[in-house]
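S.K.: Sequence and predicted model, in that order:
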Amino acid sequence: MFSQIFTIIFPLFAIVSIGFFYGRKHAPDMVSANQLNLDIFVPALILHVLADKSFQVDTYSQLAIGGAFVVIFSGFLAWPVAKLMGFNVKTFVPPMMFSNSGNIGLPLALFAFGEQALPAAVMLFIVENTLHFSLGMKMMDRKISLFSIVKIPMVFAVVVGLCLSVSGLVLPEVVTISIEMLGMVSIPLMLFSLGVRLTSVNLQDWKIGLVGAIICPVTGIILVLLVAPFLHLTELQYGQLLIFGILPPAVLNFMVAEKYNQQPKQVASIVLIGNLASLATIPTVLYFLL
């Protein structure tokens, strides 16, 4: 059992570690690489999964509802904690809502359950990112237009992919192969970039980071256990939803906080300590699932 969990976890943290140590030594500028991942590689992965003829939207509708429930109500549970601890709500609540469903969620699903789990993981990734780019941005800036999210490549890829899936249209094989190859770049680049990003944060604001590392997976698990009995999920989807619930805060939270100058150092500590804590929480949930 433990060897199986180690086999699942090791590739993730090995690539993150390579990124971390390479980042410490060479301090590469990952801005362009991250932009390419957001604009090209991740949208290609999403489009590849959604446009696949075996992908049925109805199959994952209940899972999408569960994922949205976890994201939204994590905010409701985190809000009183922020007030009680004296944290800024805009600093603490978004990282508790928007988890690392890309950098860790996608590769974890791939290594834990195989390629058959990737569509479910992508569906949860789509739900989380759509809410992050809409509700999350609105939380930071009430003046932002929600219609502008359609211009975001990942959201555009979702729209195109769902249209292809619902219509039953199949892209030519030469096109699908190209899209698949582009999408294959996204997951290892996500992990490597996460490792490099971790070199730029510190543990100065350890208190808010520690509280976040506890609250994020705890609220996620509670909400999954509350909503799952009301959903019609397969065993694989239930496992995916459980993993989704305990994922640490997304690195994107730091980027958004930096953009809006919303205490980015504290958010960085939440992200760093939360991701370090996942070294314990993820194997624990995998042990339960396996």
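M.R.: Good, I have the coordinates.
S.K.: CA only for contacts and neighbour counts going forward, please
M.R.: Noted.
S.K.: Once you drop chain neighbours, what's closest to the most centrally placed residue in the chain?
M.R.: Nearest to the geometric centre of the chain sits Ser101, at 1.8 Å (C-alpha atoms, centre = their mean). The spatially closest residue to Ser101, leaving aside those adjacent along the chain, is Phe125, at 5.3 Å (C-alpha to C-alpha, 6 or more residues apart in numbering).
S.K.: Check it against this one:
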Amino acid sequence: MNLLLTVAEVTAPVFLLALAGFVWVKLGFDYSVQFVTRIAMTLSLPCLIFVTLMQTDIAPSALTAVSLAAVAAYAGVTAAMAALVFALRLEVRTYLAPLIFGNTGNLGLPLALFAFGNEGLGYAVVIFAIMAVYSFTVGIWLVSGGGSPAKVVKEPLVAATLLGALFLWQGWETPTFLTNTLTLAGQIAIPIMLITLGVAVARFEPRSLTRGTMISLVKVVACAATAWGAGRWFALPPVPFAVLVLQLCTPVAVTSYLLATKYGADADAVAGLVVASTLLSVIALPVLLAFVM
């Protein structure tokens, strides 16, 4: 009973904030997803990542271990999802990238924070940054055939990760007034991303959820198994191990739908994956959290 209560206390804020965004749209209120997402990705989230890394007490060796485990896990997930796409004869441009890249920002970061505090958030932002670099290169190439390594360097969240890692390595600290400013800006990220997730789900009108649900179920099982194996292989301690599993098992990201729309893939099919996997995560993530806590 205590474990169930703990899991509920961790996951309830995540899904209640998403529900708030869902209800907001259903009540007919305006919400600009593009504007809010831009604010989050270019200002608030980079501030959160930088401050979290700068102030973390995690040893650099531990961050290296979780980084290597994340790279190995994403390689395994890529292979597994490619096998699934080819086995089901699905369109690669439409399905492969969404199945590889989960919603590690909107759901993964707050879940790690609520479950494991600042230590969990520190590991989560590293995994998120690795996913972002992979997504901005291979992910965009899969959808459009035009991924650019130069674009990665220009992304604020990647720059924030590299700078935060440098400050962590050197033991540097920004002046107090600047740290407070960056912290305040970063505090916007988690609630606004969760609300935006709810808004996006409320606006999606997928053709069918049946295929999306079945594929999403296979995705979460494959991702859990791959992350579990990578975490054990690199002998991760309990907290980074749990964060790695949860991050890899997050549902299909809303950005996958935006990329599908931009580059001419089947956006309705991706919308079905986003909605189905997000709804499935209401059950799957608490169950996984109960196993790894």
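M.R.: Yep, that arrived. Here the structure is a predicted model, which means the values were calculated and not measured.
S.K.: Show me what the residue nearest to the centre of structure 1 aligns to in structure 2.
M.R.: Applying TM-score structural alignment, one finds that Ser101 of structure 1 aligns to Thr104 in structure 2.
S.K.: now do Gln240 of structure 1
M.R.: Using TM-score structural alignment, Gln240 of structure 1 lines up with Val243 in structure 2.
S.K.: Ok, Met190 of structure 1 next?
M.R.: When structure 2 is aligned by TM-score structural alignment, Met190 of structure 1 is paired with Met193.
S.K.: just Asp52 of structure 1 next, same as before
M.R.: Checking TM-score structural alignment: Asp52 of structure 1 goes with Gln55.
S.K.: now the closest residue to its match other than its chain neighbours: how far from Leu63 of structure 2?
M.R.: Leaving out its chain neighbours, the residue that sits closest to Gln55 of structure 2 by C-alpha to C-alpha, 6+ apart is Leu168, at 7.3 Å. Applying C-alpha to C-alpha, to the nearest Å, the value for Leu168 of structure 2 to Leu63 of structure 2 is 10 Å.
S.K.: And Leu121 of structure 2, by the same measure?
M.R.: Where Leu63 of structure 2 is concerned, Leu121 of structure 2 sits at a distance of 12 Å (C-alpha to C-alpha).
S.K.: of these two, who's got more company?
M.R.: Leu121 (26 against 18; other C-alpha atoms under 10 Å).
S.K.: my guess is that one meets Leu53, correct?
M.R.: No - contact criterion C-alpha atoms under 8 Å: Leu121 of structure 2 and Leu53 do not qualify, at 9.0 Å.
S.K.: Residues that sit against both of these two, list them.
M.R.: Counting by C-alpha atoms under 8 Å, 6 or more residues apart in numbering, no residue touches both Leu121 of structure 2 and Leu53.
S.K.: Quick one: residues contacting Leu121 of structure 2.
M.R.: 52, 109-110, 112-113.
S.K.: my bad, Met293 of structure 2
M.R.: Applying C-alpha under 8 Å, 6+ apart, we find Met293 of structure 2 in contact with 238, 242.
S.K.: Which stretches in the stretch 1-150 of structure 2 count as helices?
M.R.: Per DSSP state H, counting those that start in this stretch, the stretch 1-150 of structure 2 carries helices over the ranges 2-26, 33-39, 45-55, 60-87, 92-100, 109-134, 140-144, 149-154.
S.K.: Give the equivalent position in structure 2 for Leu225 of structure 1.
M.R.: The alignment partner of Leu225 of structure 1 in structure 2, by TM-score structural alignment, is Trp228.
S.K.: Show me what the host helix or strand of its match is packed against.
M.R.: Using DSSP states H and E, Trp228 of structure 2 sits in helix 210-233. If contacts are counted by 3 or more C-alpha pairs under 8 Å, 6 or more residues apart in numbering; DSSP states H and E, helix 210-233 of structure 2 sits against helix 60-87, helix 238-248, helix 267-292.
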